[in-house]
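**Q** quick one: sequence and predicted model below, then my questions.
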Amino acid sequence: MSQEFPEVQGGGSLIIAWQAKNKHILVVGGGEVAAGRILHALNADAHVTVVCPAAGLTAEVAHRVAQGQVRHVDRAFAPQDLDTADMVLCAIDDPAASTRVWQLCQAKRIPANIADVPPECDFYFGSMHRDGPLQVMVSTNGNGPRLASLVRKKIAAALPANMGAAIENVGLLRRKLRETAPLVEEGPKRMKWMSGVCESWSLEDLVEMDERDMDALLAFYASGEIPPLKEIRAKAPGN
């Protein structure tokens, strides 16, 4: 009976996509590692505060400050910096100070990542591939960041170059479908129909699809049909 279900494999992480938009992320430090953390947070539309003496900022972090992309506190970390933080990313070359940040975050139940100290992390940063809305993360659970980078490069090389554009079009089609069939009870049918589109249309068709094609395709939703892109365009007015 137990063979019917997946086997539990302990020791992993719960990999999720955290919605950081408009959240307050505190970055402690301003070096090269901090610069990478800051970019990840900004890409997620978070509000970022960097606590670090100005002399410790790299050229990239100083640029973010000068452009107003992040808020800068020109001093070393202080406990009150946690008062408005939803998440803390610590990247300083001071083990004792890093551990103190970790302990304070634990006491306040604020999720934190202490760079290069896996035992003092609520979460890890993986190696990321980004193509528009597509994000692929590879994690080794803190065991081998360099290996994660190698795996990520192999995965990225195997993906079509236009995958991001196809996903953007599918997202727009999905939003249009919700407007066409907004009722909650339509949920299962919407999911099945969208799955059918993604499975029956080629990646090239999904990339090429424009809004006129989407509107024509949506006209078939009620019947459950999913005609090919060529057929939809052949039936379009003027063709």
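**A** Okay, I see it. Numbering: from 1, shown residues only.

**Q** for the rest of this, base every contact and every neighbour count on C-alpha atoms.
**A** Noted.

**Q** what are the boundaries of the strands in this protein?
**A** Counting by DSSP state E, the chain has strands at residues 24-28, 47-51, 71-73, 87-90, 112-114, 127-131, 134-138.

**Q** off-centre distance for the last one?
**A** Same thing as strand 134-138. Chain-centre distance of strand 134-138: 7 Å, with Cα atoms, centre = their mean, to the nearest Å.

**Q** how about residues contacting it?
**A** 126, 127, 128, 129, 130, 148, 149, 151, 152, 163, 164, 167 (Cα atoms under 8 Å, 6 or more residues apart in numbering).

**Q** among those, which ones are buried?
**A** Neighbour-count burial (16 or more other Cα atoms under 10 Å) applied to these gives 126, 127, 128, 129, 148, 149, 151, 152, 163, 164, 167.

**Q** hang on, the earlier thing: of the contacts of strand 134-138, which is the nearest to residue 229?
**A** Set against residue 229, the nearest of those by Cα to Cα is residue 167 (16.5 Å).

**Q** for that closest one, which residues are in contact?
**A** By Cα under 8 Å, 6+ apart, residue 167 lies in contact with 133, 134, 206.

**Q** next one for the comparison:
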Amino acid sequence: MTTETDATSLLAAFNCRDNIHLVIGTNPLAASRCGQSLKAGARPILIAPETAELHYGLAKRIEAGEVTWHKKEFHDNDLLTLGREEVDGVVDAVFVTSGPRDPLSSHISSLCKRNRIPVNVVDAPHLCTFSLLSTHTDGPLQIGVTTNGRGCKLASRIRRDVAASLPPNLGVACARLGQLRRRIQQEDRVALTGAASAQTQAETGSYDADDGDHEDADDSVDQSASFNRLVTEDDADAAKTRRIRWLSQVCEYWPLKRLAAISDEDVEAVLRSYPTPDAHDSALSHIAPASPSPHPSPLLSSSSASASPFSPSRPKCGLIILAGSGPGHPDLLTRATHKAIQSADLILADKLVPSAVLDLVPRRTQVRIARKFPGNADAAQEELHAAALAAARDQGQVVVRLKQGDPFLYGRGGEEVAYFRANGVPADRIVVLPGLTSALCAPLFAGVPATMRDVADQVLVCTGTGKKGRAPDPPGYRAARTAVFLMALHRIEGLVEELTSHVEREGHKDEERVLWPRDTPCAVVERASCPDQRVIRTTLGFVAQAIEAEGSRPPGLLIVGRACEALFTPEKGRMWTVEEGFRGLDVWEEVVLPA
């Protein structure tokens, strides 16, 4: 149970349009409260005697007609008579600006609490039912910070630092992406239900339950456990939500700097690349074509330079470098990959490559981000193939295919090498650079020793999803085995069922395979080595429930085996625990070197 000392606030954003806010006091804070109410679309009413000395800001707003001044002392029935008619005259919120030492503050607070009217008393958290955050506002984007009354002005400092770390124009991008979302919804409804039906839905706000975008509109929830769910060929509903799913993937994976730079031309290019679905077409019929347009979509590219001015003379065929970017933290790049990034003419990056790594790319270098999302992986892969061939084989450029982890470990690296060889790129013009794989780094950063004497003597790296979304054959249980599953969390329920029971394959069950006990320890590691790394520790019996409850923070993987509890002791009675954050590479900042 949460105690009084560790309880935090329920942060919320209220729609205050046309609300009545009662402001008690005439000091500078009262002027500020009136200004905040007006910005939120509310109508502030000031209660103060006619003889009170008004702050000049209040006087100005009253003179302009923005604030209504009731020239009198506060009376109890003001709370129940000065509000809107539709709520029987009850005011929507009360701001007391005279401080906790004024006996009236405590009295008003008690009255408000008794009548369930939100009340805020300055410098008196115990008298408040709500508090205001230190807020950064940029168009529709608002970021609020609170220390729950414990940090004095520290909240303002934190808010300023957070705001300063954001790229400029992010609020404009939020507005533009919101417009894109609404446009996609409207166009898709017209295509799937007809213009008349879509117009009726837009007017009434009544949409089908399977639109698939309701959760996307809720800022309070993380990505769902099915965020990266595969779209298979027999998924008849895929066409209905494909464009909204694509937009969600863009918002989740693309660097904030790139999102902040989105223009109206970018939006139009995206809509051309992803046509409106047709209710009579198959689920995957409108996936982007394999052959890219001669001019790549601006939404996929950054920087305008096509070749480095420092590049040496090129052979007829350039160079294609498949480079692993590691699990996420830029310090985990190999020196070879960093050199390749610095010398490239064109970088073709997977969507999972984090922004901290892309920030290392020189400004002169063109960057394209893969348009991969569930159901479009093959088409996006062919687009990258064609772009790499056009730049390296035809223009003699250095192309870096920047892939997360290691290129040859579930990264399609082998397939790409075979493709480039088959399409005229000499073998000596293809270079593969290894990368640290999350299959081994993520367990380490989660405090899971993949091997440890008397605990685990072998590591098995598996995929949770086979070609075209099919489930691969599950490995058998061995007490001294640590199994690491990549690309598995989007189908965790199916994977757990396959590991813990005999599954039927092509008409027969694998009766000889040793089943994994449901109480086998396991750990989910997401965004390994990134600042927002998260570890969920549980067992096979509860892992699907844990992911459903906690949401998804892709990319992530699943570790299964006794090693998950080698350095961790679970709390009795808890089905799972969650650990946030990563501090694995900055320890030397705390080391004081001798003079």
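**A** It's in. Owing to the predicted nature of the structure, the values given are computational and were not obtained by experimental measurement.

**Q** what would you report as the TM-score here?
**A** Overlay of the two chains. TM-score (TM-score structural alignment, normalised by the length of structure 1): 0.83; 226 aligned residues with a Cα RMSD of 2.8 Å.

**Q** quick revisit: select only the buried ones of the contacts of residue 167 of structure 1 in ChimeraX?
**A** Buried subset of these, written as a ChimeraX selection, criterion 16+ other Cα under 10 Å:
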select :206
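
**Q** kindly reformat the contacts of residue 167 of structure 1 as TSV containing distance to residue 190 of structure 1.
**A** As requested, the contacts of residue 167 of structure 1 are exported to TSV (distance: Cα to Cα, whole Å):
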residue	distance to residue 190 of structure 1
133	21
134	22
206	17
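
**Q** now, which of the contacts of residue 167 of structure 1 sits nearest residue 83 of structure 1?
**A** The closest of the contacts of residue 167 of structure 1 to residue 83 of structure 1 turns out to be residue 133 (Cα to Cα; 32.0 Å).

**Q** and that closest one? What does it align with in structure 2?
**A** Aligning on TM-score structural alignment places residue 133 of structure 1 opposite residue 140 in structure 2.

**Q** again, but for residue 170 of structure 1
**A** Under the alignment (TM-score structural alignment), residue 170 of structure 1 maps onto residue 177 of structure 2.

**Q** that match: how many residues sit nearby?
**A** A count of nearby residues for residue 177 of structure 2, using other Cα atoms under 10 Å, gives 20.

**Q** any idea how far it is from residue 183 of structure 2?
**A** Relative to residue 183 of structure 2, residue 177 of structure 2 is positioned 10 Å away (Cα to Cα, to the nearest Å).

**Q** what does residue 133 of structure 2 give?
**A** Counting by Cα to Cα, the gap between residue 133 of structure 2 and residue 183 of structure 2 amounts to 32 Å.

**Q** try residue 138 of structure 2
**A** For residue 138 of structure 2, the distance to residue 183 of structure 2 (Cα to Cα) stands at 22 Å.

**Q** neighbour count winner among these two?
**A** The residue with more neighbours, out of residue 138 of structure 2 and residue 183, is residue 138; 16 against 13, by other Cα under 10 Å.

**Q** give the contact list for that one.
**A** By Cα under 8 Å, 6+ apart, the contact set of residue 138 of structure 2 is 169, 170, 171, 172.

**Q** make TSV from those and add distance to residue 10 of structure 2 to it.
**A** Shown next, in TSV, are those (distance: Cα to Cα, whole Å):
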residue	distance to residue 10 of structure 2
169	28
170	25
171	24
172	27
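
**Q** what is the nearest of those residues to residue 460 of structure 2?
**A** Comparing these against residue 460 of structure 2 with Cα to Cα places residue 170 closest, at 42.5 Å.

**Q** list the contacts for the residue nearest to that closest one when sequence neighbours are not counted?
**A** Closest residue to residue 170 of structure 2 apart from its sequence neighbours, by Cα to Cα, 6 or more residues apart in numbering: residue 260 at 4.6 Å. For residue 260 of structure 2, the contact set (Cα under 8 Å, 6+ apart) comprises 167, 168, 169, 170, 171, 172, 173.

**Q** and those residues, which are buried?
**A** 170, 171, 172, 173.

**Q** could you measure from residue 94 of structure 1 over to residue 59 of structure 1?
**A** Distance, residue 94 of structure 1 to residue 59 of structure 1, by Cα to Cα: 21 Å.

**Q** so between the two, which is more surrounded?
**A** Using other Cα under 10 Å, the more surrounded residue of residue 94 of structure 1 and residue 59 is residue 59, with 13 against 9.

**Q** returning to what we had before: pipe the buried ones among the contacts of strand 134-138 of structure 1 into a markdown table and attach distance to residue 226 of structure 1 per row.
**A** Output for these, formatted as a markdown table (distance: Cα to Cα, whole Å):
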| residue | distance to residue 226 of structure 1 |
| --- | --- |
| 126 | 38 |
| 127 | 37 |
| 128 | 34 |
| 129 | 31 |
| 148 | 39 |
| 149 | 39 |
| 151 | 36 |
| 152 | 34 |
| 163 | 21 |
| 164 | 22 |
| 167 | 18 |
